[in-house]
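**Q** fold the stuff below for me.
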Amino acid sequence: MVAHRSDNHVLGPRQRAEAWNALTTEMFDVLVIGGGIVGCGAALDAATRGLRVGLVEARDLASGTSSRSSKMFHGGLRYLEQLEFGLVREALHERELSMSRLAPHLVKPLEFLFPLTKRYWERPYVSAGIFLYDRMGGAKSVPAQKQLTRAGALRLAPALKRRSLIGGIRYFDTVVDDARHTMTVARTAANYGAIVRSSTQVVGFLKEADRVAGVRVQDCETGEIGQVRAHAVVNCAGVWTDELQELSGQRGRFRVRASKGVHIVVPRDRIISESAIILRTEKSVLFVIPWGRHWIIGTTDTDWHLDLAHPAATHADIEYILAHVNKVLVTPLRPEDITGVYAGLRPLLAGESDSTSKLSREHAVAEVAPGLIAIAGGKYTTYRVMAADAIEAAVQYVPVRVAPSITEQVPLLGADGYHALVNQADHLGAQYGVHPYRVRHLLDRYGSLIGDVLALAENDATLLEPITEAPDYLKVEIVYAVAAEGALHLEDILARRTRIAIEYSHRGVDCAEEVASLVAPVLGWNEEERRREVELFDARVKAEIDSQQQPDDASADALRAAAPESREYLLEPVTAVVEARR
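**A** Next comes the predicted model:
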């Protein structure tokens, strides 16, 4: 295997063309299907073991579950009540590892308030749980829990009604931009030699006797078909796991059940609080998470049996969240306060319970057929452990001795040097002509790759100007998204590389023209293609907004699914199965 070059981590148009050639001509030790956090983690795990690795994703990196979470890299405090001690201990270890070593630029400590509402028994009960949480690893590099009186809790969160609590407990967890974190894991895998390619859909499996020997893939941008040969194939498709198993013609060892979680986003000034808030509901918990100049509030937890690619939030989902958070707020939130809404699907292992909120977050790995491994379940925080387990199961088919997993010692791109650069923010601002607060914003998105980002503006200072209708972001960030981060469409840029689609009330529509004009030269769009991208994005946003006015899942799904796909040659899973059987 050729030693990695310094620009291996760049996922741009040239690298995309090279990746297709590599995928369709080389023999891989491991091919990973799925560009969510587990798939990207598996590619990184395999690449750092010295294996030749390919990763293909039908849509965009993190386009499914991995961009639609509660934005927390957390230990799972509520799982203690379910006696899932092993899962909590493992998650807390992973949380500490990412916050302190692997991704300090992306995973940040976050102060939480747990309001107490019941006298006598609740404080000792919850305190004991959080004490256990802290002792299991939750307070290694953040403060341990602190008991608060009612007055102390209200000083921390003045937005809460006085009668809504009798006291509180402060503890710490973490916050992360899940989509950027997943994309960074993918780029780190590429840095160590993995071939990473999005918009590349698996449409069939290659067989040698009873063994899976690779896959047939289709380029979702051009329609070109190719074959990828590999000693082992790992299905990391999340909620699409069952569809991939059906496509392979094999009966899976487990099934995946999709649970829909909806979040709303509101401006920061609508809730006056210095900390995040965790609220109990009759079904689960509700998080109120600070997110830059916004709050993210969620989540719901309901079965979903419709379109897996575009789960739709309904009016009922939004009303549920508003009703529960408004029970404790002095100034209630109104529907018009909402700047963004998003819905995601959790891939839960089916069969443990009738209630999705009680399904286990443990993961499972199975050999579906010789040469084909599947992994499902788990939670975002434990992605690295899941990835290592999946690759450990796959290496039995690799005809060379394989080293053990070392990802615990491999910082993600941007981590090395991050803390020093934070201390040099004023100097960097003067050097590049960017305000220090902008520098800190960039450091928390790119870490020590900030120089690569700002270098794109060396010959065009206008790229250091903010996007007109989304001034939290610089134009150079938009260009970098397509030049180095693998974005291919406006949706990729506005919904995942940036969070414009949920952070602004226009959902990205008002800046779509400007963003399209910035990236057209890099992606080679002509005027007709540029205009089509804007129209497709506008249609996506309209479909989402319309679906959020519907009373139930079926009607919301019908409206959301009607919006056209930006990836012209993307096949629905059912269509892919039919095509493969021909």
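**Q** for the rest of this, base every contact and every neighbour count on C-alpha atoms.
**A** Fine.
**Q** and the residue lying closest to E477 once chain neighbours are set aside, how many residues sit next to it?
**A** Nearest residue to E477 in three dimensions, chain neighbours excluded: V453, at 6.8 Å (Cα to Cα, 6 or more residues apart in numbering). Neighbours of V453 under the rule other Cα atoms under 10 Å: 19.
**Q** same check on S353?
**A** Using other Cα under 10 Å, S353 has 11 other residues around it.
**Q** and the longest helix anywhere in the chain, what does it pack onto?
**A** In the chain, assigned by DSSP state H, the helix with the most residues is helix 527-547. When contacts are defined as 3 or more Cα pairs under 8 Å, 6 or more residues apart in numbering; DSSP states H and E, helix 527-547 packs onto helix 490-491, helix 512-523, helix 553-561.
**Q** and the shortest one, how far from the chain's centre?
**A** What it means is helix 490-491. How far helix 490-491 lies from its chain's middle: 16 Å, per Cα atoms, centre = their mean, to the nearest Å.
**Q** one more sequence to fold, the one below, so I can look at both together:
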Amino acid sequence: MLNALTRKHQLEHMSKFEYDLLIIGGGITGAGIALDASMRGLNVALVEMQDFSAGTSSRSTKLIHGGLRYLKQMQVNVVRETGRERAIVYENGPHVTTPEWMLLPFHKGGTFGEFTTSLGLKVYDALAQVDKNERRNMLSKKEVIERVPNIKTDGLRGGGHYVEYKTDDSRLTIEVMKKAASYGADAVNYVKAEGFLYDNGTVTGITATDVLKNETYEIKSKAVVNASGPWVDEVRANDQAGKQTKKHLVHTKGVHIVFKQEDFPLTQAVYFDTKEDGRMIFAIPRAGKTYVGTTDTFYGEQKENPTADAEDKTYLIDAVNFMFPDLNLDVSKIESSWAGIRPLIQSGSKNASDISRKDEIWHSTSGLITIAGGKLTGYRHMAEEITDEVSEYLKKHHKMHLKKVSTKNEPVSGGKVGGSVGYQNYVDNISRKAPSYGLSLDEGHVLAMKYGSNAEAVYQYAGITNNNHEKYGLSKPLYAEVIYGILHEMVIKPTDFFVRRSGKLYFEIDDVLMYRSGVEQLLQDTLGFGDEVKNKYSKELDAAIEDTRR
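**A** Okay, the predicted model is just below:
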């Protein structure tokens, strides 16, 4: 369990115990490795210097997708692997992954024509082994306009209709992490790996700092994996005893902007090419809003909390106004935004969009194992690959023989809902229990859709409030979510809850402004930190709000 109340005790335990595997990095890759390794019977520790998923894993396009554009670049293996992984991710966590039909319009002189669209989508379906009921179909010009009335009609020839999967990237990460914890993995946020421990030049653990308390720990482990995403090279630089591969990362930045539906009315997701450079971007309806992304530009600045600058926003708005000419959007219509950094492996390409998203595993002579590159969609397969490498390392150096297991059919936390087929029935049935906990049917339904088979645990916190939620000016469901987040998802700061556990900062920013003081006070009262810390965390939320609305 990821319990913020027992976090200090957990760290003290971790400093007195030798693990089989220690993972540096609490994004989706680290979480996936922790799950795979703990299922194989390894004693696993994981440290994350920020909050879980605070880096790239909460700043993506929020799609589990096969990457149609990679087919255009002839990255067939990437399309095949990630395309097939989409269905696995969906089946194991339908509460955090939802099918989303995409419309790919084609215009005269555009990136795709009728033949290339039809053929490309057909090949895409074959490579990804798409289910029959989700295979592409071709639409006429009239059918495209019926689905997207405000699309550019000049030169419009028709469109392709195909399925991707919408996700909450940060919630997917925390659900995978919780599942790993259920198998015994010890995962802690806000703990930074500062350096390595050695025995005769071999890595045997790390020195780590609890950045919240400024306390230092030593955590020992037989094997250490560096899954720190954009910080991979910095972590490798701390490996003073090891000789590293000469390959390194390059970083690209992806920006997304959010509009109110009244400003950008959209009920059908659209994947379209830009006028400026022919890149493909998405416009996707979500939670009563429409968001657009992404850019793809080289980035060498501060990796913590990247933001969308004016040039990024202008690029996306120009693309939208070109494809949806009646909207006449400008920056004043942007409600929120986010930016993420992609850690990609150096390739020499001059175009950020052309760099392969393939992952690679690097070995240091000290024994440090590094995973670099990759995509959100392929996290499970990447985790399997690197855990295989860890298994070989432990077999060679510690005579350990691990059983081979597969996470292919292992639901993530909250995913025991009967798979994608049984999910809606589960939600309907569990929602009927909500009134027993003082919640309405609608409130119960919303929580069940979000938390899946963990929904009743959230209901319970609503049922025992004794109207305590009124003290904080919060609704029962919101109060219950915060308490659940503290006790099961290691929520410590207001940003942990508003940005990553709920996503409200991006899609329900009015709720953040309305309820922030109550949530801040509830966190202080429950976790017992002082006013100075509370004020510090409040300023961090101020900065996050400013960054997303700037």
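**Q** give me the buried positions along the longest helix of structure 1.
**A** 530, 533-547 (16 or more other Cα atoms under 10 Å).
**Q** thinking again about what came up before, which of the helices and strands packed on helix 527-547 of structure 1 is buried the deepest?
**A** helix 490-491 (a mean of 26; mean count of other Cα atoms under 10 Å).
**Q** where in structure 2 does that one align, residue-wise?
**A** Helix 490-491 of structure 1 corresponds to residues 494-495 in structure 2, going by TM-score structural alignment.
**Q** count the neighbours of S391 of structure 2 for me.
**A** 22.
**Q** ok, the residue nearest to it when sequence neighbours are not counted - contacts?
**A** Nearest residue to S391 of structure 2 in three dimensions, chain neighbours excluded: L402, at 6.4 Å (Cα to Cα, 6+ apart). Taking Cα atoms under 8 Å, 6 or more residues apart in numbering, we find L402 of structure 2 in contact with R40, G41, S391, K395.
**Q** if I look at the residue of structure 1 most remote from its centre, how far off is D444 of structure 1?
**A** Residue farthest from the centre of structure 1, counting by Cα atoms, centre = their mean, is Y120 at 39.8 Å. For Y120 of structure 1, the distance to D444 of structure 1 equals 42 Å [Cα to Cα, to the nearest Å].
**Q** ditto for S275 of structure 1
**A** Taking Cα to Cα, one finds S275 of structure 1 at 19 Å from D444 of structure 1.
**Q** again, but for E527 of structure 1
**A** For E527 of structure 1 relative to D444 of structure 1 (Cα to Cα), the value is 34 Å.
**Q** the residue nearest to E477 of structure 1 looks like it's in a helix, true?
**A** Yes. Using DSSP: H, G, I helix; E, B strand; the rest coil, the assignment for V453 of structure 1 is a helix.
**Q** map it across to structure 2 for me.
**A** V453 of structure 1 maps onto V458 in structure 2, by TM-score structural alignment.
**Q** check G524 of structure 1 too.
**A** Under the alignment (TM-score structural alignment), G524 of structure 1 pairs with G528 in structure 2.
**Q** ok, and the closest non-adjacent residue to Q129 of structure 2?
**A** The shortest distance from Q129 of structure 2 to any non-neighbouring residue, by Cα to Cα, 6+ apart, is to R84 (6.3 Å).
**Q** how far away is whatever residue of structure 1 lines up with G25 of structure 2 from Q201 of structure 1?
**A** Structural alignment (TM-score structural alignment) places G25 of structure 2 against G34 in structure 1. Taking Cα to Cα as the measure, G34 of structure 1 falls 9 Å from Q201 of structure 1.
**Q** so those two - more neighbours on which side?
**A** For G34 of structure 1 and Q201, the more surrounded residue by other Cα under 10 Å is G34, and the numbers stand at 32 against 26.
**Q** show me what contacts that one?
**A** By Cα under 8 Å, 6+ apart, the residues touching G34 of structure 1 are C40, L55, V56, E57, A58, N235, C236, A237, G238.
**Q** most surrounded residue in the residues you listed?
**A** With neighbours defined as other Cα under 10 Å, the most crowded of these is C40; it has 34 neighbours.
**Q** equivalent range in structure 1 for stretch 186-198 of structure 2?
**A** Mapped onto structure 1 using TM-score structural alignment, stretch 186-198 of structure 2 covers residues 195-207.
**Q** what's the burial count for the nearest residue to S337 of structure 2 once chain neighbours are set aside?
**A** For S337 of structure 2, ignoring the flanking residues on the chain, the nearest one in space by Cα to Cα, 6+ apart is I257 at 4.3 Å. The tally of other residues near I257 of structure 2 (other Cα under 10 Å) stands at 26.
**Q** any idea what I257 of structure 2 aligns with in structure 1?
**A** By TM-score structural alignment, I257 of structure 2 lines up with I264.
**Q** is it correct that V225 of structure 2 falls within a strand?
**A** Yes. Assessed by three-state DSSP, V225 of structure 2 belongs to a strand.
**Q** any idea how many residues pack against the residue mapped onto it from structure 1?
**A** If you follow V225 of structure 2 across to structure 1 using TM-score structural alignment, you land on V234. Counted with other Cα under 10 Å, the neighbours of V234 of structure 1 add up to 28.
**Q** so where is stretch 558-567 of structure 1 in structure 2?
**A** Under TM-score structural alignment, there is no match for stretch 558-567 of structure 1 anywhere in structure 2.
**Q** could you do stretch 286-299 of structure 1 as well?
**A** Under TM-score structural alignment, the counterpart of stretch 286-299 of structure 1 in structure 2 spans residues 281-294.
**Q** how far off centre is that stretch?
**A** Centroid separation between stretch 281-294 of structure 2 and its chain, computed with Cα atoms, centre = their mean, is 16 Å.
**Q** try stretch 426-441 of structure 1
**A** Chain-centre distance of stretch 426-441 of structure 1: 28 Å, with Cα atoms, centre = their mean.
**Q** and that stretch, how far apart are its ends?
**A** Start-to-end span of stretch 426-441 of structure 1 (Cα to Cα) is 13 Å.
**Q** buried residues, it. List them.
**A** D426, L428, G429, Y432, V434, P436, V439, R440.
**Q** repeat that for stretch 199-209 of structure 2.
**A** Quick answer for stretch 199-209 of structure 2 (16+ other Cα under 10 Å): T202, V203, T204, G205, I206, T207, A208, T209.
**Q** contact partners of it?
**A** 22, 191-198, 215-224, 241-242, 365-368.
**Q** distance of the nearest residue to A457 of structure 2 once chain neighbours are set aside from R40 of structure 2?
**A** Using Cα to Cα, 6+ apart and skipping the chain neighbours, the partner closest in space to A457 of structure 2 is Y484 (7.7 Å). Counting by Cα to Cα, the gap from Y484 of structure 2 to R40 of structure 2 is 28 Å.
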